[in-house]
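> I'd like to go over a predicted model; first the sequence, then the structure.
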Amino acid sequence: MTFTFSDSVVLVTAGTSGLGLSVATKLVQLGANVVINYASNKDRADNALSHLQDISSKQDPSLKCIAIQADVTKKSEIERLVSETVVAMGRLDAVVSNAGWTKFANFHDLDDNVDEDVWDKCYAANVKSHLFLCHASRKYLEDAKGAFVMTSSVAGVKPSGSSIAYSVTKAAQIHLAKSLAMVMAPSIRVNAVSPGFMETNWIADFPESKVNEARDKTLLKRITQVEDVADQIILLIKSHLPLLPQELYNAISKLLEINDIKNLRVTCSTLARALPLHFDRVFISANSLNIQVFNAIANHEVFRHQVTEIIWDDARLFTGPELKCERHENEQEEERQDDVEDGSDAEDLAGNGCPFWFRTGRYDYEDTGTYEYPGPHLGIKESWAYYKPLLDDQNRVLASNADTEAFKYGLTRFTSLKRVTITPSTHGRLWHPLYRTPMIRAFPPGLDYPTPQAWPFYDDKKTSMCSHGFPAYRAKWRGFRLVTRALVEHESHGITELIIGGDEVQSGLNCRIFDEWSPEYGDLVSILKRPGFRYLDLHLFTGFIEDDHWPSYRSGLSRDAISQSKDLESLSIRATMDVSEGVIQGLAPDMKGYAISLRNIFSPESWPRLQHFSISRVLVDFDEFVDLLANMPPSLRFVEMVHVAFESPEQGYDDLVRAMRDVLDWRLRPIEERPKVKMVVSTWDNHESGYGRYIEIDQAVDSYIYGTGMNPFEDDKYWVRSGRGAVQRDLFDLDFNVAL
């Protein structure tokens, strides 16, 4: 609610002249009881008090104004000031912390700015006094849901002012205000004003030339009056924000990112109430903090109804080499490294219990001092000290299946739930996670640790074990198995969308699930055939099954499963084949019979409502692929092709977009019914994408297919030259966007 000045009690430090007295005067005029503080000048305090009492006697004789002496640079004096205020007035609703101190020096002469006593006094008056006053008044302001307003200075924003000490400590005060705003929210609103040159007795002895110079620098060409700043302080105490209609707050919040809303909520209790925290997804993993937050949201009678998606983070932390050969190689390398490393460092690490695999998995392994880090970087000892308890916690969760039980509970609590995502990609690239889960948000800045690779990934030494029949190997996809089983067991859920991720880290669901029927396959089919199921994004880890001529695709089980989704609107199939410049790496370009038979996977006639179709990293027959696109339903509105390779080296992307223009009937359709086309490809001048980065082209393709634009692949089949509309993006940094 809006702060009511009537019968309220406000303490104003340094309140006997200038800005402080102006604020006190306005407070009395608004019906507040006022306590003005002074340091030593009792005569000036008596005059100020007489002035305030004259106003109150004419406006409301019941109003009370008093003056209390206290040196607010001393903590004990501040505590006495607050105590005497509450004893005299009975309460405390707001504080205007207006005290400050400076001594003039030549700002541009360093020798004139190294007086230790000046620095100590500036810090005591401009920083510590405000901190201690806020602390002393906290319990009273919390009861009142009140406000704490400081007077800082523009010198804290821009290096300037009476001295370097003054400028630096005023900057510290501004940062203090931001810190206190976070700590005291939502009960107490903390703010600071930072005025510039003001017309007070303080500038009376200034040369006229200096005053004129200050006036000329302002946009309004006038010196700020103390009343101007006092009005802003009154506004911050009163807060007119609640007077805005809630509908306006709702409209504003829809335009803001979730982090912006969070930042606004901690500024004051008013915005915390007006902008309720809104999020639509929750995270679950083998981590106690993630489970704790998940359960807290599930038990919240407001938040639980907002959740539409559960993300199962299956990126379990790395616990060391699995294979015997890997452990042997690790031991040999550790012995070699210990021979060349400084003995004391090796002993310290061994004493800390840090295993060698943790050292080799870090970004800074073998750094000789040449590595550049994007921000703070935590050393190996500190990183392991933080990582080890996470491992212990993960083991406890896995042993108890606490994450599974929480997930099942969430299915019964989240009334708006429609999507489940299972992914091993949560941690993304070091310091650039795909998702900022509570666990990852709690990481200390610069934590350097082995990026989790819980699911097998491309070029993994264990890919030869990818037969679906190995129980230990199947168990790697723990999240997929547990989640799909839970979804089958709890039939009352409203899940209509399923994402099984991993493509972001060159991984995915074991494609061998489609070799033959299995319990996991049966659970997946049960989910896909539910009425209303509309969205499937399936990332498949294919290993090197192309060497066996795609048994997982030839079985027809993938087609049988996906065709069960009669209401499907969005379908994305992604593989992990290494495709570069339109060619499958590891296969000779002229080898025949290795293309996937698309009809063994896709049956477009089964999806009359399909709008979105995406295919990634597969080797196909050119004519069959064009035929597949031609048989897509008229409802299709978006097609994405990511590093698709053609069996014949004679055919490329230039032929594909030409066929899409000339063979398909898409350009004859009404504009609003034409499918938008996006392609992810290589560039002619071989831009290095880096892990998680990719190059897409869409507008140039659309312009060629539907308009008069040139073929972006003209003369280069699988490449896009610079300047033809390609854009480089980053899966783990959505702000990264470079036109090529």
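Done, it's in.

> contacts and neighbour counts: CA atoms only from here.
OK.

> would Pro531 count as being in a strand?
No - read with DSSP: H, G, I helix; E, B strand; the rest coil, Pro531 is coil and lies in no strand.

> tell me the contacts of the closest residue to it other than its chain neighbours?
Closest residue in space to Pro531, ignoring its immediate chain neighbours: Asp567 at 7.1 Å, by C-alpha to C-alpha, 6 or more residues apart in numbering. Neighbouring residues of Asp567 by C-alpha atoms under 8 Å, 6 or more residues apart in numbering: Pro531, Gly532, Phe533, Arg534, Trp607, Pro608, Arg609, Leu610.

> any idea how far Asp567 lies from Gly532?
Relative to Gly532, Asp567 is positioned 6 Å away (criterion: C-alpha to C-alpha, to the nearest Å).

> And Val525, by the same measure?
Spatial separation of Val525 from Gly532 under the definition C-alpha to C-alpha is 14 Å.

> shared neighbours, the two?
Residues touching both Val525 and Gly532 (C-alpha under 8 Å, 6+ apart): none.

> hold the first one in mind and look at this next one:
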Amino acid sequence: MANLHLPAQGLVIETNELLAGIPLEMFADRTQDYRNFYALLCRPDFHRLDLALLIGDCPTGGHNATQWGILGRPHLRSALERGTSLTHFSFSADVRPRDLLGSEDLIANDESWVPIQQILPVGSWPDLQQFGLSFGLSRFPVKQAELVDLLSNLPESVRWIELGFLALVLADETYAGLIDAVRYHIRWRNRPEALRPRLVILLPISFSAPMGMANRVDSEIQEFLYHGGANPFRGSRGANDVDFGVATELDAFNPGFEAAHAPDFDWKEEVQGMVSREDEFSRAAWNAMRDLRHASARLLSEVSDEEGASGEEITDEDILVRELPRHYRRRDLEF
């Protein structure tokens, strides 16, 4: 792309919430890949960058705790500073929410959190309109104060801000405190209505939910920031979550699906209920279920000796539940 003499208005690394992306080690040094990336951002007609990083177990080059230290080096920021025409930007990593948000090992030192304000030169993007698109700025451990400073420095052209699956690393930091700070310190509500950014926060439904599912907290945040509503994160489920009935459940693998946030349900019980309601299924849906049962039987026959030696009984029903495609798991989907 860097060597083509053709317009290149954007680079979108779309992972659809799968754990994939550009290897982080590309930004550890000025490699040829890095120089190509830099050249793209220098183009005057380059307007969109959706950057997904593959963190994995890449070499840390002397950073002795985690690989996040690579982001603290100057290379990524130097390239992003060249994107002066950017109007759309998103930034994510391949970290599972349960690994990032469920960890008790995050501590505030240079190796366990991402200096987000140091990395993202938002002051170099005067025409930025959307900061985060699909799952936006997501899957990073950050400090709340730095994140608030970053948001306060976004240009007034920004109309959409999306934060997702972020871990706030200090013990007293919460999503409730984050949007309190936005309301009372950044004071976007003092702007004319047409110039107010829309802040959206995405949360995991639960650590056991299928990959790609999230709760989107949207209208409740706008009510709090601009219309005197209640802070949606100050409920019975703690300052980093929202109560049932608040937020909307989304599924990256079923874009048409939206549902009110509800208590988790038992996937196995749901499948058994579906199988018992034959008259509610179309022929195509039953054919799919039949094919899946055949596939589960094949999988069962391939169970390794090690698994069999564990003494745990594994039935084809168990494998059916484990392998059932996401769009057959949703109770509200019409077949």
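Ah, there it is. The structure displayed is predicted, hence computed values, not measured ones.

> what TM-score do we get after superposing?
Aligned and superposed, the two chains score 0.70 in TM-score terms (TM-score structural alignment, normalised by the length of the second structure); 249 aligned residues with a C-alpha RMSD of 2.0 Å.

> thinking again about what came up before, more neighbours: which of Val525 and Gly532 of the first structure?
Val525 (21 against 16; other C-alpha atoms under 10 Å).

> What does that one correspond to in the second structure?
The criterion is TM-score structural alignment: under it, Val525 of the first structure has Tyr38 as its aligned partner in the second structure.

> any idea which element its match lies in?
Secondary-structure assignment from DSSP states H and E places Tyr38 of the second structure in helix 32-41.

> what's the next helix or strand after that helix aligned against in the first structure?
Later in the chain than helix 32-41 of the second structure, the nearest helix or strand by DSSP H and E is strand 48-54. Following TM-score structural alignment, the aligned partner range for strand 48-54 of the second structure in the first structure is 535-541.

> which residues are in contact with that stretch?
Applying C-alpha under 8 Å, 6+ apart, the set of residues contacting stretch 535-541 of the first structure from outside is 456-458, 496-503, 506-511, 568-576.

> now, which of these lie within strands?
Cross-referencing the contacts of stretch 535-541 of the first structure with the strands (criterion: DSSP state E) gives Glu497, Leu498, Ile499, Ile500, Leu509, Asn510, Ser570, Leu571, Ser572, Ile573, Arg574 as the overlap.

> for those, which one is nearest Tyr694 of the first structure?
Minimum distance to Tyr694 of the first structure across those is 14.6 Å, recorded for Arg574 (C-alpha to C-alpha).

> what residue of the second structure matches up with the closest one?
With TM-score structural alignment as the criterion, the equivalent of Arg574 of the first structure in the second structure is Ser92.

> so its match touches Arg139, yeah?
Yes - with contacts defined as C-alpha atoms under 8 Å, Ser92 of the second structure counts as touching Arg139 at a distance of 5.9 Å.

> ranges for the helices of the stretch 101-250 of the second structure?
Counting by DSSP state H, counting those that start in this stretch, the stretch 101-250 of the second structure has helices at residues 116-119, 144-152, 175-181, 219-226.

> Compile the ones you listed into CSV and extend it with columns for mean neighbour count and distance to Glu306 of the second structure.
What follows is those, written out as CSV (neighbours: other C-alpha atoms under 10 Å; distance: least, C-alpha to C-alpha, whole Å):
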stretch, mean neighbour count, distance to Glu306 of the second structure
helix 116-119, 18, 44
helix 144-152, 17, 45
helix 175-181, 18, 43
helix 219-226, 18, 49
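
> Any chance of JSON lines for those helices, columns distance to Leu166 of the second structure?
Putting the helices of the stretch 101-250 of the second structure into JSON lines (distance: least, C-alpha to C-alpha, whole Å) gives the following:
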{"stretch": "helix 116-119", "distance to Leu166 of the second structure": "11"}
{"stretch": "helix 144-152", "distance to Leu166 of the second structure": "10"}
{"stretch": "helix 175-181", "distance to Leu166 of the second structure": "9"}
{"stretch": "helix 219-226", "distance to Leu166 of the second structure": "16"}
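
> any chance you could map the helices in the stretch 101-250 of the first structure?
Counting by DSSP H, counting those that start in this stretch, the stretch 101-250 of the first structure forms helices over residues 116-123, 129-144, 164-184, 208-216, 226-238, 246-253, given from the N-terminal end onward.

> how about the third one, which residues of the second structure does it hit?
Think helix 164-184 of the first structure. The counterpart of helix 164-184 of the first structure in the second structure, using TM-score structural alignment, is absent.

> for that helix, which positions count as buried?
Across helix 164-184 of the first structure, burial judged by 16 or more other C-alpha atoms under 10 Å covers 164-174, 176-178, 180-182, 184.

> Centre of the chain to it, how far?
The gap between the average C-alpha position of helix 164-184 of the first structure and the chain average comes to 25 Å, counting by C-alpha atoms, centre = their mean, to the nearest Å.

> name the element Val87 of the first structure belongs to?
Assigned by DSSP H and E, Val87 of the first structure falls within helix 75-89.

> which residues in the second structure does that helix match up with?
Under TM-score structural alignment, there is no match for helix 75-89 of the first structure anywhere in the second structure.

> ok, now stretch 264-272 of the first structure?
Mapped onto the second structure with TM-score structural alignment as the criterion, stretch 264-272 of the first structure occupies no residues.

> Same list, the helices of the stretch 101-250 of the first structure, but as TSV with distance to Leu482 of the first structure please.
Converted to TSV, those look like this (distance: least, C-alpha to C-alpha, whole Å):
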stretch	distance to Leu482 of the first structure
helix 116-123	58
helix 129-144	46
helix 164-184	39
helix 208-216	69
helix 226-238	52
helix 246-253	36
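
> Tell me which of the ones you listed is the most buried.
Between these, the one whose residues have the most neighbours on average, counting mean count of other C-alpha atoms under 10 Å, is helix 164-184 (a mean of 22).

> For it, which helices and strands make contact with it?
Other elements packing on helix 164-184 of the first structure under the criterion 3 or more C-alpha pairs under 8 Å, 6 or more residues apart in numbering; DSSP states H and E are helix 116-123, strand 189-193.

> Which neighbouring elements make contact with the shortest one?
In other words, strand 189-193 of the first structure. For strand 189-193 of the first structure, the contact count by 3+ C-alpha pairs under 8 Å, 6+ apart identifies strand 147-151, helix 164-184, helix 226-238 as packing neighbours.
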